[in-house]
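In: the sequence and its predicted three-dimensional model are supplied below.
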Amino acid sequence: MSNFHRFAVMLATVAAPLSAQPRELSVADSSPFRQLPLPSPNEYRGGDGRPGPRYWQQRADYRIVASLDTATHMLRGRETIHYVNNAPRALPYLWLQVEQNICAPTSIMSTLDQPPLVFGEVSFDFSCGGFTGQPSLDTATIAGAPMKRTRYGTTLRIDLPRPLAPGASVDLDFAWHFTVPEQGVGRMGRDGPLYEIAQWYPRMAVYDDVRGWNQEPYIGAGEFYLEYGDFDVTLTLPASYLVAATGELRNPEAVLTAAQRARLAAARRSDTAVAIVTRAEAGDPRRTRPGNHPYTWHFTATNVRDFAWAGAPNWIWDASGYDGILIQTLYRPTADKWPEAQKMARTTIKHFSEQWYRYPWPHATTVEGPVQGMEYPMLTFVPNLSNRQEQFWDLAHEFGHEWFPMIVGSNERLYPWMDEGFNSFIDLRNAALYFAGTAYGDTIEVNPLHLAATHTTAGQEQPLITNPTEVRDLMWTGYQKPALMLHLLRTEVLGPERFDAAFRDYIATWAFKHPTPADFFRVMRDASGMDLDWFWRDWVYTTARLDQAVDSVTAGGADRRARVWLSSRGTMIMPAELRLTFDDGTTETVRLPVQMWNLGPRFTYRAPAGRTVRRAEVDPRKVYPDMDRANDAWERR
């Protein structure tokens, strides 16, 4: 065949119609390092995980006047919500949260009768404890005219007279009253004369650039997603009552004695506890109150997403100062673990401020009472527990929520792992430092790892991204697994210095804003310099399991270097740590980056030349949740 003929045949083959060619099958990318399908960056949220040049969020300011009748447990209030539409589109209607309706006889919770969530000693009963009732919305007006409103369980839709234009604002006026239940869905209530009041006023739902209105009903396991704004609140209570609340007290001369004001001034300058109300004074209104008539307490708060308060006539009140912040603990004389609470509180606020982001508000206050642990801006509710370790953990955990979600305002009604999980992660180090040198302090940081074996049952475990109201094991999915995830990201993947800088960047970037999971992933990648899509896929979006193994060791060839044959037998990939023991008894530990799995689930490590390997072991420190330890080591017989 001539060269010309060969060339013509070749051209004919190349030019043959596609139908005559073998059809290639489309194969999906199955690499564990493939990109996550995150939302496309836009002018509101950038590809680096930071707010874009046109990022916006709504604003809601509140003015509330309320009074509590302790004889009937009746709380009455009036409020004005000043709502500013910063969105680039007009809003024909608004959505609010009216969460005391959770106790209504026709509510979702009353119908479902869900079991309590139990976390060690702490149990959250998301029922109303047999109480049935709902708030009465006495009036609801806009500019003096009745609102057109429709209630759906714990949400309220307001149809506006005319759409609220971009940049415009509207004032919503409400008057309401309800009976304070003894047990208010695990997050508010009363115990004798002590009241802890939360979710007690109509609140704006969040309208954001990601989902529009976020009006998921309040069921219990999913907590809150709220707009930031300023509060001006006055509360009238009986003469004998002291009040602690979100916000700064604006009229101390009217409601506190001269001695109490002097002690508070001294406490702000003190590193140790100063008794504002002593044990001998607690419960004696002649010594704790300036007079014998009802008092109105006036509080203001700037740039917060909620407002809660508590009142009692028999508190012991301790306080100290840290960096201009007043640290306060208020507790009943029967709370035997609370004399140390002041030290616990100050240590916690100091650690989180210095390690992650400075506490931004004028006071951090915790109140002992029936609520089993709940957080609000500047104020937390914590019970008296059985031992120092449990007491510290609960108290510090609730204060940790001042960072997540009070500062970093993620949507905890959808993503508790970004709230409870991040908080549990920072709590671990805080507890380890407080109890350093004890068995508890020296082991607390690995507690989530120890829990993994009993909470990762195939077919039962659910991904972190699961909606909290659908999670069967919220303690693991919302709290402990994300804490383990971040602990391993810090210690085994990025290293403490690299992780800490990136995590601080995330907190500072999204302080007082509304981050999504994609924003967090992108900031951590951008700030750390490592693509972590492989990590988030396994830990957040799946229930992948880790199983690293040493398959065999073979002698070296011409290069005199033994081969250690490793494999990733599970569905999760992570970096590996390999410890080699040689014939002379010496050891060598090698940290292998996650890129060892770039070409598949098998990797061959070449040992140093001239050394005979007697034993090879992966994860020798037992820091990973490896599901089969039997294949972690090889030893020459």
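Out: Yep, it's here. Numbering: from 1, shown residues only.

In: every contact and neighbour count from this point should use C-alpha atoms.
Out: Will do.

In: which residues touch residue 616?
Out: Residue 616 makes contact with 550, 553, 564, 578-581, 633-635 under the criterion CA atoms under 8 Å, 6 or more residues apart in numbering.

In: so which of the residues you listed sit within helices?
Out: Here DSSP state H is the test, and the contacts of residue 616 give no hits in helices at all.

In: show me which of those residues are buried.
Out: With burial judged by 16 or more other CA atoms under 10 Å, the buried subset of the contacts of residue 616 is 550, 553, 564, 578-581, 633-634.

In: second structure follows, compare the two:
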Amino acid sequence: MNMKHLARTIALTLSLSTAAHAADPFDDKFRQLDELLPTPTTTRTASGAPGHAYWQQRADYKLRATLDETKRAITGAGTVTYYNNSPDTLHYLWVQLDQNMFRGDSDNRNISTLPSRDAWQKGGADGVKFDAIRFAYESRAFDGGFKIGSVKSGDGRPLHYAVNKTMMRIDLPQPLAPGAKVSFAMEWSFNIPEASVIGRRMGFERFDKQDKNDLFEVAQWFPRMAAYYDVAGWQNKQYLGDGEFTLEFGDYDVEITVPADHIVASTGELQNAGEVLTAAQRARLKQARTAKKPVVIVTQAEAEAAEKSKATTLKTWRFKARNVRDFAFASSRKFIWDAQGMKSGDKDVLAMSYYPKEGNPLWEQYSTQAIIHTIEQYNKYSFDYPYPVAISVNGPIGGMEYPMISFNGPRPTKDKKTGEVTYSKATKYGLISVIIHEVGHNYYPMIVNSDERQWTWMDEGLNSFLQYLAENAWEENYPARRGDPRDIVDYMKSRNQTPIMTNSESVLQRGPNAYAKPATALNILRETVLGRELFDFAFKEYGRRWKFKRPTPADLFRTMEDASGTDLDWFWRGWFYTTDAVDVSVDGISEYTVSTQDPDIEKAWRRKLRDAEPASLTEQRNKGMPRRVDAHPELKDFYNEHDDFTVTNADRNKFSEQQDKLEDWEKALLTSGKHLYLVDFSNVGGLVTPLVLEIQLASGKKTIERIPAEVWRYSPKKITKLIVTDEPMVGLTQDPFWETADINVDNNAWPRKLTPSRLELFKTNRSGPDLMRDYNTPLKTKAAPANGVPETPKAAQ
């Protein structure tokens, strides 16, 4: 085949692969996101950075809270100073009353649904878990929600307010002009829900039915200013349970009054250690700041002693926190407390853990170490942790984050018979992972302050991605659950999906959709699309631009493109705006070698191909039969000695004449000995992706060829790629490292690879229910009666 003919063949093949689908509407996977993203403004620029006119509101709080341990209730009061930094005049303020979700008549309770009746009845019987029925009963009966005592202006005059479910509007007596501020005071109270029964993101834990040595994790405990910002105005969407919180930054001065024998863990720095800690505890705390390993501030022995006798007096703990968007605390006499200092940039940070004895030995070994590890790793990819403390608390909340403090659940298991305390591998790594995740939330969204009420993935997905990087840095073969592309495959090929860009309250399968899928997408963007250097620079730039500000999805998308120098609209569209999946099929391969045009070589090559063809069945059966020409050799002539592959002098003369017309580089191509392969690929899943091709050659050598996703730009469904090798190719695999989350690797290889599995054999169970047998089964009794004679069960009488 001459070079011009080869070029025409390749061009024809490529055009045919596109023309085959010319009748279909062209789906441009690489069109820009202009129709989906908001128009850039002086507040939010086209580069993804805050504009010169960027603004955000601020709210400072001075609060008091008293914990009534007996009633399991909070009474609070405080003053809010609200700063209007917007260009708008405000006539009213919106405040979040998230505790109202615990009211029996809340939307959260009223809109809850169950699986269909068909789903309930699979297996032939209706059924539901005890916990679900208990929740249904208790959530209606619990006296939850804020009871607002008063709302007053700075001069003590009552302010008109209106409660709309989980939101409260406060009407201002005078319009709040741009650049002005206003203060108002509030009083409130609420009952704390039991976390294991109806709590969510906060609550108390009951350790013993008789003893009220409870552990309290308290959040959403005061009316909090709703966010007001350029994109959404007032973010006053109702709190339905899934969409979390978006809040304004401010300074907090908080007094927390608790039983005198309680230890309090809190957002902020303790201001009155001399009033609430013993001299020994203060000395240990000082030692911990420069220690190389955790120092125990409150020992297990001290905590166990406190459990035995309850204090009848109260103590007030005072904390201050600067530039935070929320405030939470935990309180219990059961707390063991350890701490260790570390450096974050030029700042000193105190990493601290609080846990009951039920958390040991797991918590004393891993909690504070996990906090320090998290900050060290997240600093690499974001910015230096800016706060003075970072806290992990063990309690009834499985995992929840607040500024400087997180609530984390895993504990060892105590055998009820032997008293032996053990923990599983899942519990160990579950603890480390949840601490990394919840402490990591300090970065996203506690500092990079995204709107969680609208976009769950902007904090959970980004944080899960960084969690994956931190887990990999903990130890080799860490059992991470989210981030590796192979772990998202089952979800990506499932039907019950919503796009990542779905409102928080409407997301189906919240864990895979808002945590795992965006984490995996970012990992693929880092490893396969951009590479680590470009990705890490761009992602860190996003954190630098938006720390202590409120970004939107568009700001992330635009920043990543701006700082990486790469058009990624195809990536955001496919991964974030659709439910398409990666499924690339290797459909077929044609092999070519360049014709030398030398008749001695080419005719020999064609004879070799002919000889390699299998003999027909007739030829096989006729082999050895008598032939006339064998009996009469005189019948043989020139054509019995020569065939179509005989080289003639005319062939040689023609070749010589052609060679004289070629330039040196053209002659070199004819004798290059290269092997050419036309490979057909289909995009079965719909999500365009880079091609990662492992090419195996006859010598056993393997090479990797990486082809950008733009290879699909003209034909997003089918393409043909030319591959050139120095020796014959014997195998080709698309996505050999499973790095693109391809949902069907069975069609990724040429030649096709067998999938190994196991076939389990079972005996047929021919026995069915036997009412007579079951009725006459002896009744088991817990203990013999006083006379020592076991009672005869009625069924056996």
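Out: Here it is on my side, so go on. Since the structure is predicted, the reported quantities are computational estimates derived from the model, not experimental observations.

In: TM between them?
Out: The TM-score (TM-score structural alignment, normalised by the length of structure 1) is 0.90; 600 aligned residues with a CA RMSD of 2.4 Å.

In: circling back: in strands, which of the buried ones among the contacts of residue 616 of structure 1 appear?
Out: Counting by DSSP state E, these place 550, 553, 564, 578-581, 633-634 in strands.

In: which of these lies closest to residue 230 of structure 1?
Out: Distances from residue 230 of structure 1 to those, taken as CA to CA, are shortest for residue 578 (54.4 Å).

In: contact partners for the aligned residue in structure 2 for that closest one?
Out: If you follow residue 578 of structure 1 across to structure 2 using TM-score structural alignment, you land on residue 693. Applying CA under 8 Å, 6+ apart, we find residue 693 of structure 2 in contact with 704-706, 732-736.

In: before we move on, what about residue 61 of structure 2?
Out: With CA under 8 Å, 6+ apart, residue 61 of structure 2 has these contacts: 78-81, 250-254.

In: thought residue 192 of structure 2 was touching residue 144?
Out: Yes. The pair residue 192 of structure 2 / residue 144 is scored as a contact, 7.4 Å apart, by CA atoms under 8 Å.

In: mind listing what's buried in stretch 509-519 of structure 2?
Out: Buried residues in stretch 509-519 of structure 2, counting neighbours by 16+ other CA under 10 Å, are found at 510, 512-519.

In: in structure 1, what stretch matches it?
Out: Mapping stretch 509-519 of structure 2 onto structure 1 (TM-score structural alignment) gives residues 473-483.

In: between the two ends of the matching stretch, what distance do you get?
Out: Criterion CA to CA, to the nearest Å; first-to-last residue distance in stretch 473-483 of structure 1 is 15 Å.

In: contacts for that stretch, please.
Out: Contacts for stretch 473-483 of structure 1 (CA under 8 Å, 6+ apart): 117, 119, 416-417, 420-425, 448, 451-452, 455, 461-464, 468, 471, 539.

In: same question, stretch 280-288 of structure 1
Out: Under the criterion CA under 8 Å, 6+ apart, residues 239-240, 256-257, 277, 313-316, 333 lie in contact with stretch 280-288 of structure 1.

In: now the helices: where do they sit in the stretch 1-150 of structure 1?
Out: Assignment of helices within the stretch 1-150 of structure 1 using DSSP state H, counting those that start in this stretch yields the ranges 3-14, 108-112.

In: how close does the last one sit to structure 2?
Out: Here helix 108-112 of structure 1, set against structure 2 after superposition, deviates by a mean of 1.7 Å using mean CA distance after the TM-score superposition for structure 1.

In: report how many residues lie close to the nearest residue to residue 446 of structure 2 once chain neighbours are set aside.
Out: Of all residues not flanking residue 446 of structure 2 in the chain, residue 403 sits nearest, at 5.9 Å (CA to CA, 6 or more residues apart in numbering). Neighbour count of residue 403 of structure 2, defined by other CA atoms under 10 Å: 26.

In: the helices in the stretch 501-650 of structure 2, which residues?
Out: Counting by DSSP H, counting those that start in this stretch, the helices of the stretch 501-650 of structure 2 are 510, 517-524, 532-546, 553-564, 569-576, 599-612, 617-622, 628-631, 638-641, 649-661.

In: strands of the stretch 51-200 of structure 1, residue ranges please.
Out: Counting by DSSP state E, counting those that start in this stretch, the stretch 51-200 of structure 1 has strands at residues 59-69, 74-84, 91-97, 117-119, 122-124, 136-142, 145-146, 148-152, 155-164, 169-179, 183-184, 188-191, 194-197.

In: with distance to residue 49 of structure 1 as extra columns, can I get those in TSV?
Out: Below are those laid out as TSV (distance: least, CA to CA, whole Å):
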stretch	distance to residue 49 of structure 1
strand 59-69	22
strand 74-84	25
strand 91-97	27
strand 117-119	33
strand 122-124	35
strand 136-142	38
strand 145-146	43
strand 148-152	35
strand 155-164	30
strand 169-179	29
strand 183-184	38
strand 188-191	36
strand 194-197	36
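
In: and the ones you listed: which comes nearest residue 544 of structure 1?
Out: Ranking these by proximity to residue 544 of structure 1 (CA to CA) places strand 117-119 first, at 24.5 Å.

In: for that closest one, packing partners?
Out: strand 122-124 (3 or more CA pairs under 8 Å, 6 or more residues apart in numbering; DSSP states H and E).
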